[in-house]
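**Q** Here is a sequence together with a model predicted from it:
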Amino acid sequence: MAVSQQRTTRESDNIYSKMDWNKLGYDVIPTDYMYIMKSNEDGTFSNGALVPFGTVQIEPHSSVLNYGQGLFEGMKAYRRADGEVQLFRPKENAMRMQVGAERLLMVAPSIEQFVDAVKQVVSANKRWVPPHGKGSLYIRPLLFGSGSVMGLAPAPQCTFLIYTNPICNVYKGRTSPLSLLIHDTIPRAFSGGTGGVKNIGNYSPIFQVTKEAKGKGFSDVLFLDAKEHKYVEEVSSCNAFIVKGNVISTSPTLGTILPGITRNSIIQLARDLGYQVEERKFSVHELLEADEVFCTGTAVGISEVGSATYSNQRVDFNLGANTVTQKLYELITGIQTGLLEDKNGWVVKID
């Protein structure tokens, strides 16, 4: 695999000069540099480098094109009020990629290599981190089988690639609470599958279902378990939580649910605030009786759910300034953007 059609500095400067941070959305905005590192014959990684952002060339026989052997991660870099830039828990992303690589029989960068590469690409694209309060720089690390194969087999070589893209604070331009359609026939993941890792093949199978739901006016789809079609699992790209009194519940990560980093952070922060947090299976009927429902993920952050519809029954949930959801939202975003003290050592500053 080779890099081709790299952008010139003049092209990059021209795009940057036209940026209006007040109108930032979820559009494709190429930044200055990306990072590429390929595995060696002995299964290790070395000699990674920053290169100007551009397209890549890949062999038609590559395992990622033929068999979908690939993973991705999602992270963000935040601009503090003092102008500095920081990351949120990058080691967790590195470890999750290693778990996914083991599942898909790929070699993965070490934690140190991963974090160092992320730091390099963010530092190189630092001017693209939006001003404080205007958004964040989305970071997309990819790991995929770039080596050529003919038979059904893992790739002999893997490529680690990171690119970045500035995005707004509001997920895909949404300005109102989520309205979820609960799907009880098509599951998102199966026991023994790859629902517990960020496999690139996890997401396209739900495109049709989510498109149909959005065509009916819903924000997204909430999927149930594949066996009994009864228990809450995930929304299309984020974890789900319910709140009932002082108890916060979320589904356990037992192979079909992604162990979200925002999810794990919220669990800890909620316990620190004195809430009882349970990781357990809960039914769709428990969700419909909840006081509050919210979703967590890198892209969505913490998004409150205004309503859920199941078998043509719509239920509305509590919203507003005094909710548990809002308290947790203000706490985690305050830590991520440097407005609140990081007491857990989660923040990594970019020099």
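**A** Done, it's in.
**Q** Please count neighbours and contacts with C-alpha atoms only from this point.
**A** Noted.
**Q** I'd guessed residue 97 sits against residue 73; true?
**A** Yes. Residue 97 is within contact range of residue 73, at 7.1 Å (criterion: Cα atoms under 8 Å).
**Q** Which neighbours do the two have in common?
**A** Listed as contacting both residue 97 and residue 73 by Cα atoms under 8 Å, 6 or more residues apart in numbering are residue 198.
**Q** With neighbour numbers in mind, choose between the two.
**A** residue 97 (27 against 19; other Cα atoms under 10 Å).
**Q** mind listing the strands for the stretch 51-200 of the chain?
**A** Secondary structure of the stretch 51-200 of the chain (DSSP state E, counting those that start in this stretch): strands located at 54-57, 70-72, 75-79, 85-88, 136-145, 158-167, 178-183.
**Q** And those strands: which comes nearest residue 249?
**A** With respect to residue 249, and counting by Cα to Cα, the nearest of those is strand 178-183 at 17.6 Å.
**Q** Starting from that closest one, tell me the next helix or strand along the chain.
**A** Remark: after strand 178-183, the chain's next helix or strand is helix 207-215, criterion DSSP states H and E.
**Q** so what secondary structure elements neighbour that next one?
**A** strand 220-224 (3 or more Cα pairs under 8 Å, 6 or more residues apart in numbering; DSSP states H and E).
**Q** What is the subsequent helix or strand relative to the strand it packs on?
**A** For strand 220-224, the following helix or strand on the C-terminal side (DSSP H and E) is strand 232-235.
**Q** gap between that following strand and the chain center?
**A** Counting by Cα atoms, centre = their mean, to the nearest Å, strand 232-235 is centred 15 Å from the centre of its parent chain.
**Q** quick one: contacts of the very next helix or strand once past that strand?
**A** With elements assigned by DSSP H and E, the helix or strand that comes after strand 232-235 is strand 238-244. Residues from elsewhere that reach strand 238-244 (Cα under 8 Å, 6+ apart): 233-234, 248-251, 257-258, 260, 263, 287, 290-297, 300, 324.
**Q** Got another one to weigh against that:
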Amino acid sequence: MAKADASKLDWNNLGFEYMDLPYRYTAHWKDGEWQDGGLTEESTLHISEASPVLHYGQSAFEGMKAYRTPDNHIQLFRPDQNAARFKRSCERLLMPVFPEDKFVDAVKQVAKANADFVPPYGNGGTLYIRPLIIGTGGVIGVHQAPEYIFTIFAMSVGNYFKGGLTPVNFTTSAYDRAAHKGTGQAKVGGNYAASLLPAENAHENGFADCVYLDPVEHKYIEEVGSANFFGITKDGVFKTPKSPSILPSVTKYSLLWLAENRLGLGASEEKIDVNDLDQFAEAGACGTAAVISPLGGLEHNGKLHVFHSETEVGPVTKKLYDTLTGIQFGTVEAPEGWVQRVE
């Protein structure tokens, strides 16, 4: 694949696809320690055919974005939270932790080096940043790798779901996303590989994606595809599911805080029964890639429950979206420590 050329990008029609940008950051762990890392133009990783990442899925990643502000600066949204979650994912899979301060610094280096690919302010585009760690080296027994590669690459992106802030319909899945004592709270590759078939089934039936229920009773909402669920109750409470197998979303916890402290709503993280959808006036999915995707309706056991509308975003969801993206793009005052400037 040829290197991307910023001068040839159509900023108003970006998708959510891989691009080979000029620079990425790479560091290697071997002999029990991290070697000095740095920026590189090499976009191909060379690893042993016996690397544990290939056989046993020893890998973890993060999803982040860099935003162009109206005064043409570039900033990150809560990168320290991604660094902390990356640390927890590494610990879960017995991988060496890349120091959190160096993680944030490396992300800034990648964003700055690829500054030409951060979309201009006003079109909704962002620079999506993907930190990744994989277990490498010649290992065939089931145990952790002797070596690791940590890398960060980036790409210019538009909306994750086509249509942007437009309601889409989902359906519940009979498959489990993760077990309560499994790797659901870690952002690891295997969780997403297991989601491909349920998502494909949902697409074939005309839905944007599927909603996973809890793996024990199959009645409590867990995740919406690869995003977190939230609902706005008819009496003004922002609710989001609580479960030991849900990935702790930086976006979700940001919305929880904003709902209570900026919008004056109640805010609660609790079990949400899929049979109790009537309590919600609005609902949506949230995450770094999707930001917020309104749920028009949710099909369960052959019946479609419609929330606010199948065609129009609800007023509270729109206000949450405007507040969150305003902070991310620098037009709304951010809570202390939520944004970090790159340049």
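**A** Received the coordinates, thanks. The structure presented is a predicted model; accordingly, all values stated were derived computationally and were not measured.
**Q** Mind checking the TM-score on these two?
**A** The TM-score (TM-score structural alignment, normalised by the length of structure 2) is 0.94; 337 aligned residues with a Cα RMSD of 1.5 Å.
**Q** Restricted to helices, list the contacts of strand 238-244 of structure 1.
**A** Of those, the ones assigned to helices by DSSP state H are 263, 287, 324.
**Q** Trace the second one over to structure 2, please.
**A** Put plainly, it is residue 287 of structure 1. Counting by TM-score structural alignment, residue 287 of structure 1 corresponds to residue 277 in structure 2.
**Q** Quick check: chain neighbours aside, which residue is closest to that match?
**A** Using Cα to Cα, 6 or more residues apart in numbering and skipping residues adjacent in sequence, the residue nearest residue 277 of structure 2 is residue 305, 7.5 Å away.
**Q** who's in contact with the one you found?
**A** Residues in contact with residue 305 of structure 2 (Cα under 8 Å, 6+ apart) are 277, 297, 298, 299.
**Q** Pick out the residue closest to the middle of structure 2.
**A** Compute the mean C-alpha point of structure 2, and by Cα atoms, centre = their mean the closest residue is residue 288, 4.0 Å away.
**Q** Aligned to that residue, what sits in structure 1?
**A** Aligned by TM-score structural alignment, residue 288 of structure 2 pairs with residue 298 of structure 1.
**Q** List the residues that contact that match.
**A** So residue 298 of structure 1 contacts 74, 75, 76, 261, 262 (Cα under 8 Å, 6+ apart).
**Q** ok, now which ones touch the counterpart of the second one in structure 2?
**A** Going back to what we said before, that points to residue 75 of structure 1. Alignment note (TM-score structural alignment): residue 75 of structure 1 maps to residue 64 of structure 2. By Cα under 8 Å, 6+ apart, the contact set of residue 64 of structure 2 is 77, 79, 82, 128, 129, 130, 288, 289.
**Q** Residue 195 of structure 2 too?
**A** By Cα under 8 Å, 6+ apart, the contact set of residue 195 of structure 2 is 177, 225.
**Q** now do residue 317 of structure 1
**A** By Cα under 8 Å, 6+ apart, the contact list for residue 317 of structure 1 reads 290, 291, 292, 293, 305, 306, 307.
**Q** how does it look with 10 Å?
**A** Applying Cα atoms under 10 Å, 6 or more residues apart in numbering, one finds that residue 317 of structure 1 lies in contact with 177, 242-243, 287-294, 304-308.
**Q** And residue 204 of structure 2, by the same measure?
**A** Contact analysis of residue 204 of structure 2 by Cα under 10 Å, 6+ apart lists residue 198.
**Q** what does it align to in structure 1?
**A** For residue 204 of structure 2, the aligned residue in structure 1 is residue 215 (criterion: TM-score structural alignment).
**Q** Show me the contacts of strand 238-244 of structure 1 that map onto strands.
**A** 233, 234, 248, 249, 250, 292, 293, 294, 295, 296, 297 (DSSP state E).
**Q** Would you reformat those residues as JSON lines and include neighbour count?
**A** Formatted as JSON lines, those follow (neighbours: other Cα atoms under 10 Å):
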{"residue": "233", "neighbour count": "30"}
{"residue": "234", "neighbour count": "26"}
{"residue": "248", "neighbour count": "21"}
{"residue": "249", "neighbour count": "21"}
{"residue": "250", "neighbour count": "23"}
{"residue": "292", "neighbour count": "24"}
{"residue": "293", "neighbour count": "28"}
{"residue": "294", "neighbour count": "23"}
{"residue": "295", "neighbour count": "23"}
{"residue": "296", "neighbour count": "25"}
{"residue": "297", "neighbour count": "20"}
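**Q** Pick the one among those residues closest to residue 172 of structure 1.
**A** Of all these, residue 297 has the smallest distance to residue 172 of structure 1: 13.2 Å, by Cα to Cα.
**Q** surely the closest one meets residue 237?
**A** Yes. Using Cα atoms under 10 Å, residue 297 of structure 1 is in contact with residue 237, at 7.4 Å.
**Q** what sits in contact with each of those two?
**A** residue 260.
**Q** Show me what residue 214 of structure 2 aligns to in structure 1.
**A** Using TM-score structural alignment, the equivalent of residue 214 of structure 2 in structure 1 is residue 225.
**Q** Could you pull up the residues touching its match?
**A** Residue 225 of structure 1 sits next to 183-191, 231-234, 256-257, 281, 283 when contact means Cα under 10 Å, 6+ apart.
**Q** ok, now residue 125 of structure 2?
**A** 11-16, 65-68, 117-119, 156-159.
**Q** any idea what sits nearest it, other than its immediate chain neighbours?
**A** The shortest distance from residue 125 of structure 2 to any residue other than its chain neighbours is 4.6 Å, reached at residue 158 (Cα to Cα, 6+ apart).
**Q** Against residue 291 of structure 2, how distant is that neighbour?
**A** Distance from residue 158 of structure 2 to residue 291 of structure 2, counting by Cα to Cα, to the nearest Å: 11 Å.
**Q** Which neighbours do those two have in common?
**A** Between them, residue 158 of structure 2 and residue 291 share these contacting residues under Cα under 10 Å, 6+ apart: residue 164.
**Q** The two: which is more packed in?
**A** Legend: neighbour count by other Cα under 10 Å for residue 158 of structure 2 and residue 291, higher for residue 158 (23 against 20).
**Q** Would you check that that one makes contact with residue 67?
**A** No. Applying Cα under 10 Å, one finds residue 158 of structure 2 not in contact with residue 67, separated by 11.8 Å.
**Q** intersection of neighbour lists for these two?
**A** Any residue near both residue 158 of structure 2 and residue 67 by Cα under 10 Å, 6+ apart counts here, and that gives 119, 124, 125, 126, 127, 128.
**Q** Now check structure 1 for the residue matching the fourth one.
**A** Think residue 126 of structure 2. In structure 1, residue 126 of structure 2 lines up with residue 136, judged by TM-score structural alignment.
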